[in-house]
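J.: predicted model and sequence follow; I will ask about them next.
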Amino acid sequence: MKLIKTKISGPKLIKTKIFKDSRGFLKETFRKNILNDQDFPFDVMSYSKKNVLRGLHIQTKNAQAKIITVTHGKIFDVAVDLRKKSNTFGKFVGIIISDNDDFSFYIPEGFAHGFLCLSKECTINYKCSKYRDPKHEKTLSWNDQDVCVKWPINKPILSHKDKNLGLSLIEFFNLK
């Protein structure tokens, strides 16, 4: 395993080896020695149907680092830098990940995260560095004009929260 930088500082791809034979494959998805500065006590699994967009979510207190691994299907995964003192504040990195890829996506604390299911259905596993705290979860608007994520579709399927309660980048920046 090794870490590969992305176009903005912080998020990284965790390159893995896939061992395949006629029975299937084996793929390591996490090794503590790759990210020595992080502990990941909490795992979550998410299932979505095609064109479902989840996010862009962030914990404002007890911020979470995440490792995203697609175990079934294909997604467009996005991390938006919301670290207020960062020189890449408001910038995003978006990548396509499928269950056939030889990497997972590491997203450090301070980034909003979201994804769009591109396949008929998808299952995603998250390793999280902190437990989820709904009282401190915020949503950045998936279609914020200042961030300008180039989602592969224009009309995704959204939850009520993701459709109606998303903050703009400016509103997020002005949060106390």
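T.: In hand now; what should we look at? Numbers count the residues shown, from 1 in each chain.

J.: from now on I want contacts and neighbour counts done on CA atoms only, so please keep to that.
T.: Fine.

J.: helices along this protein, start to end?
T.: Ranges of helices in the chain, per DSSP state H, are 160-164, 169-173.

J.: can you put the ones you listed in TSV and add distance to Gly24 and mean neighbour count?
T.: TSV is the format used below for the helices of the chain (distance: least, Cα to Cα, whole Å; neighbours: other Cα atoms under 10 Å):
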stretch	distance to Gly24	mean neighbour count
helix 160-164	37	14
helix 169-173	44	14
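
J.: what about versus this one:
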Amino acid sequence: MNIVTTRLPGVLIFEPRVFGDDRGFFVETFRQSWFQEAGLDVQFVQDNQSRSRRGVLRGLHYQSVLPQGKLVRAARGRVFDVAVDVRWGSPNFGQWVGVELDDVHHRQLWIPPGFAHGFCVLSDEAEFVYKCTSYYDPASDTGVRWNDPTIGVTWPLQEADLQLSTKDQSLPLLSEKPVATLPSYEVNT
């Protein structure tokens, strides 16, 4: 396992070893010791999986209470995955990092608690899998708008090619979020 840092402290890319031949491949997708090696004390409590077609954009989501850390990967297909630091008081507040994840390289992105998360599908279809450090809490499920100009995510598809839920289209800008709805920087420092 190769662990790669990103320009946002705490957001990591996990690059597993893939063993492949003409019969297919084998890849180890999770091992607790990887997180220990990275200095992270993480316990996952929930796994999720979604399937989406090309152009679907989901996000940018986070939980205002019980923020979730997420280890995400594309089990099938190819996605552009984004993490945005929305921790109030963080020196990186409002900054983002984006990584392409696919079913060839099997890279995974670790998104610490307190970050908003979103992805858009680049292949015809994709299955997206994520492990979470806290349970989904509908009462604190919130987010920021995918195209917030102050965040400035550079999505790889044209806006006309994107498909968003009504909920995601109506999320507020980061500047419109009351501080009480933002995770604090102390969440994982």
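T.: Noted; the coordinates are in hand. Quick caveat: nothing in here was measured; it's all calculated off a predicted structure.

J.: nearest to Glu121 of the first structure, out of the helices of the first structure?
T.: Glu121 of the first structure sits nearest to helix 160-164 of all the helices of the first structure, at 19.2 Å, using Cα to Cα.

J.: what about stretch 101-117 of the second structure, start to end distance?
T.: Distance across stretch 101-117 of the second structure, first residue to last, is 14 Å (Cα to Cα, to the nearest Å).

J.: what residues sit buried inside that stretch?
T.: For stretch 101-117 of the second structure, burial by neighbour count (16 or more other Cα atoms under 10 Å) applies to 101-103, 106-117.

J.: do stretch 51-59 of the second structure as well
T.: Those would be 52-59, for stretch 51-59 of the second structure by 16+ other Cα under 10 Å.

J.: tell me the contacts of the equivalent of Asp146 of the first structure over in the second structure?
T.: Per TM-score structural alignment, the equivalent position to Asp146 of the first structure in the second structure is Thr150. Taking Cα atoms under 8 Å, 6 or more residues apart in numbering, we find Thr150 of the second structure in contact with 94, 174.

J.: same question, the one 3 residues further on
T.: Going by Cα under 8 Å, 6+ apart, Val153 of the second structure touches 96, 98, 146-147.

J.: again with Gly118 of the second structure
T.: 57-61, 81-83, 146.

J.: aligned partner of it in the first structure?
T.: The equivalent of Gly118 of the second structure in the first structure is Gly114 (alignment by TM-score structural alignment).

J.: how about the helices of the first structure in a markdown table, adding distance to Thr123 of the first structure?
T.: Formatted as a markdown table, the entries for the helices of the first structure read as follows, by distance: least, Cα to Cα, whole Å:
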| stretch | distance to Thr123 of the first structure |
| --- | --- |
| helix 160-164 | 19 |
| helix 169-173 | 28 |
